[in-house]
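Novice: Quick one: sequence plus predicted model below, questions after.
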Amino acid sequence: MIGQDNTLAKPSAEPAAALAIWLKLLSAGPIAILLALIVVLSIAAPNFLTPRNISNILAQTAVIAVVAMGQHLVILTRGIDLSVGSNLALATVLGALTWHTTGSDILTVLAMLASGAGVGAINGMFYTFGRLPHPFIITLATLSIAKGTALQLADGRAIPGMPDAIKFLGGGSVLGVPASFFVVLGVAGLILLMARRMVWGRWIYAVGGKPEAALRMGIPVRGVLISTYVMAGLCAGVGAVLLAGRTDAGSPLFGNLLELDTIAAVIIGGASFLGGRGHIGHALVGAVMIGVIRNALNLLNVDIFFQLIAIGVVIVLAVEADVLRTYLEGRVRTLRAARLQ
């Protein structure tokens, strides 16, 4: 009788199973929404799925996608990088100046990559060794510093001219596919390899999941944090190469609101501000979703100001989905623990 009472007292497995199904649906939500958008827009705008328009979408989202992947690494550690847009602008200006000074393709690319990584290193070191309460502070500061430096170096104007190699990467194509798309794939593959096959990747998830526990485990938390901001800056440098190549110029006005686009891409794609959860596909799905929405609204002749509203609404929905996912995960763990008791 006692054994029967204990059995009856145990929670049913059905609620936990139902919640687990909802969690899977939420995880697949961004991809499902993207596919639904593509289907609806292909009906609403007949020229949406034409090869030329698809190529335009891939080219237009390449910069956001690359920079968002670096932002994703920072968000995995519960951080944020507000400087990526200004960092990109400064990198394009330094690249243009290097090209006009040296005439070297390689040095021009290296200048942009080094500039991006350098700003990222400053962010990471000031955040960790300066014991700042949140990276919002230092990255907001470098946003202003990098933008001001770019404006000063360029005298507030765009600097025309880029090497042919950079123009190909940013604006060329291979068999009708934008060359920038292959750059995005290359960066994604490299980051995925580093995150999945190197201990560094496991450290990032550990630091983002439970920083205090990671420190007790002997993980070099400061080094991990600095490396993620360097990677975010390096991705901004790669984005600078693509944008400078596409526009054949370096400009201090590039990258305006890019930090918001990249954060939106990561969150819309399904990553969490709470850190320690997500994969690089989140940033790519979010970037493509932003590109698809903007492209479709342009094709439908929707006012450009409404695009900002649409992206904002999608961000709110994505954040609420993250909150719901966190709540459901907690409920599933509670129910499973109760069943084991």
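Specialist: Here it is on my side, so go on. From a predicted model like this one, the values you see are computed outputs, not experimental measurements.
Novice: Only C-alpha atoms from now on, for both contacts and neighbour counts.
Specialist: Will do.
Novice: Could you pull up the residues touching residue 173?
Specialist: Applying Cα atoms under 8 Å, 6 or more residues apart in numbering, we find residue 173 in contact with 179-180.
Novice: measure it to residue 64 for me?
Specialist: Going from residue 173 to residue 64 by Cα to Cα, to the nearest Å gives 18 Å.
Novice: Need the contact partners of stretch 80-88.
Specialist: Residues from elsewhere that reach stretch 80-88, judged by Cα under 8 Å, 6+ apart: 67, 71, 74, 115-116, 119, 135-136, 139-144, 146-147, 229, 232-233, 236-237, 239-240, 252, 254-260.
Novice: ok, how many other residues are close to residue 235?
Specialist: 29 (other Cα atoms under 10 Å).
Novice: Let me know whether it touches residue 116 as I believe.
Specialist: Yes. Using Cα atoms under 8 Å, residue 235 makes contact with residue 116 at a distance of 7.3 Å.
Novice: Please compare the first structure with the one that follows:
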Amino acid sequence: MVVLMSLLSDRFLTVENGLNILRQISVNLCLSVGMTLIILSGGIDLSVGAVLALAGAVAAGLLKEGLSLPMFGVLLQFTVWGAILAGVVVGLALGWFNGFVITRFRLPPFVATLGTLSVARGLTMLWTGGYPITGLGETFGFMGTGFWLGVPMPVWICAFWVAVFVVVTRRTRFGRHLYAVGGNERAALLTGLPVERVKLWVYTLGGGLAGVAGLMVTARLDSAQPNAGLGYELDSIAAVVIGGTSLSGGRGSVMGTVLGCLIIGVLNNGLFLLNVSPFWQQVIKGLVILAAVALDRMSQRND
């Protein structure tokens, strides 16, 4: 794809465009790393886009207006770091809620996370009143628009989390348990592995990473939009699947997801530079996803 796009457009293979691609995929990559953990465990999370929106809105609202407690006659003001922490906590809490209802009440992940999607969207509208929260300041905005050593800050943030979860999945006991649970949950349970605890952790981490993605979106736009993150869950699932992670669980990797995000990013960027219609871009992206899944299935049969 890179070779083809380079031949078709002289603007593609430049440092500026390369950084632009990395910046564009940063939010999806952050979501997709969390989605990788969830899918590896044999689950799915349809709520990440809504969690992203709520986390960004809560952080923006606390930073801009603070938190009023009329019962005590108190108005709590938040620093930038306090607002960032609050946004991440919101993501972690919603992710934990997903894991709790799935493990405690045995709800299918599809149904549980679909319900959380609706809850988070409703809470976002209630928190914002349906209006954007703007004017968040340069310090907060640096997380989305700033540069460090010539590289955009969202790229650094994503690189950090990718490195963390590559180590977690490859070098820790939790990572081994994760693959075991996703590969064969019943066998993992019979061998004494803490299946419910693993599931609770992966959904909590997935929600936390969605919260981080929400902060990056809000910082980049200098605005918390009530409808932020619409359809983002589909893009993250697509990146995970293209990266070779099996939807049945137990097979895949974080680095594969990075490759999946890059494929989608290069494709979107190249088609834009070639002035391809946005409608055709959707068609081509869908065909690429289908081809990636078909190749994955064929490789599994050959194995």
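Specialist: Thanks, I have it. Just so it is clear, the model here is predicted, and its values are computed rather than measured.
Novice: Could I get the TM-score for this pair?
Specialist: Overlay of the two chains. TM-score (TM-score structural alignment, normalised by the length of structure 2): 0.94; 292 aligned residues with a Cα RMSD of 1.1 Å.
Novice: buried stuff in the top helix by length along structure 1?
Specialist: Identified as the longest helix of structure 1 according to DSSP state H is helix 304-340. By 16 or more other Cα atoms under 10 Å, the buried positions in helix 304-340 of structure 1 come out as 307, 311, 314-315, 318-319, 321-322, 325, 328-329, 331-332, 335-336.
Novice: ok, which stretches of structure 2 are helices?
Specialist: Using DSSP H, helices in structure 2 cover 2-8, 15-40, 48-65, 80-104, 109-128, 138-145, 153-171, 173-183, 185-190, 195-221, 232-242, 254-273, 278-302.
Novice: would you list these in CSV and tack on distance to residue 74 of structure 2?
Specialist: Formatted as CSV, the helices of structure 2 follow (distance: least, Cα to Cα, whole Å):
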stretch, distance to residue 74 of structure 2
helix 2-8, 56
helix 15-40, 35
helix 48-65, 13
helix 80-104, 17
helix 109-128, 19
helix 138-145, 24
helix 153-171, 34
helix 173-183, 42
helix 185-190, 49
helix 195-221, 26
helix 232-242, 37
helix 254-273, 44
helix 278-302, 50
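Novice: and these, which is most packed in?
Specialist: helix 48-65 (a mean of 29; mean count of other Cα atoms under 10 Å).
Novice: List the residues that contact the most centrally placed residue in structure 1.
Specialist: By Cα atoms, centre = their mean, structure 1 has its centre lying nearest to residue 68, at 2.1 Å. By Cα under 8 Å, 6+ apart, residue 68 of structure 1 lies in contact with 261-263, 265-266, 283-284, 287.
Novice: and the gap between it and residue 275 of structure 1?
Specialist: Distance from residue 68 of structure 1 to residue 275 of structure 1, by Cα to Cα: 15 Å.
Novice: what does residue 50 of structure 1 give?
Specialist: Residue 50 of structure 1 is 38 Å from residue 275 of structure 1, by Cα to Cα.
Novice: same thing with residue 212 of structure 1?
Specialist: The value you get for residue 212 of structure 1 to residue 275 of structure 1, if Cα to Cα is used, is 13 Å.
Novice: tell me the contacts of the residue nearest to residue 27 of structure 1 when sequence neighbours are not counted?
Specialist: In space, and not counting its chain neighbours, residue 27 of structure 1 is closest to residue 270: 6.9 Å by Cα to Cα, 6 or more residues apart in numbering. Residue 270 of structure 1 makes contact with 27, 30, 278, 282, 286, 318, 322 under the criterion Cα under 8 Å, 6+ apart.
Novice: what's near enough to touch the alignment partner in structure 2 of the fourth one?
Specialist: Matched by TM-score structural alignment, residue 282 of structure 1 corresponds to residue 256 in structure 2. For residue 256 of structure 2, the contacting residues are 240, 243-245, taking Cα under 8 Å, 6+ apart as the criterion.
Novice: could you redo the residues you listed as a markdown table and give each row distance to residue 194 of structure 2?
Specialist: Rendered in a markdown table, the data for the contacts of residue 256 of structure 2 read as follows (distance: Cα to Cα, whole Å):
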| residue | distance to residue 194 of structure 2 |
| --- | --- |
| 240 | 25 |
| 243 | 27 |
| 244 | 26 |
| 245 | 22 |
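Novice: which residue in structure 1 lines up with residue 21 of structure 2?
Specialist: Per TM-score structural alignment, residue 21 of structure 2 is aligned with residue 57.
Novice: thought its match was touching residue 295?
Specialist: Yes. Applying Cα under 8 Å, one finds residue 57 of structure 1 in contact with residue 295, separated by 6.8 Å.
Novice: Leaving out chain neighbours, which residue sits closest to the equivalent of residue 246 of structure 2 over in structure 1?
Specialist: Alignment note (TM-score structural alignment): residue 246 of structure 2 maps to residue 272 of structure 1. Of all residues not flanking residue 272 of structure 1 in the chain, residue 322 sits nearest, at 6.3 Å (Cα to Cα, 6+ apart).
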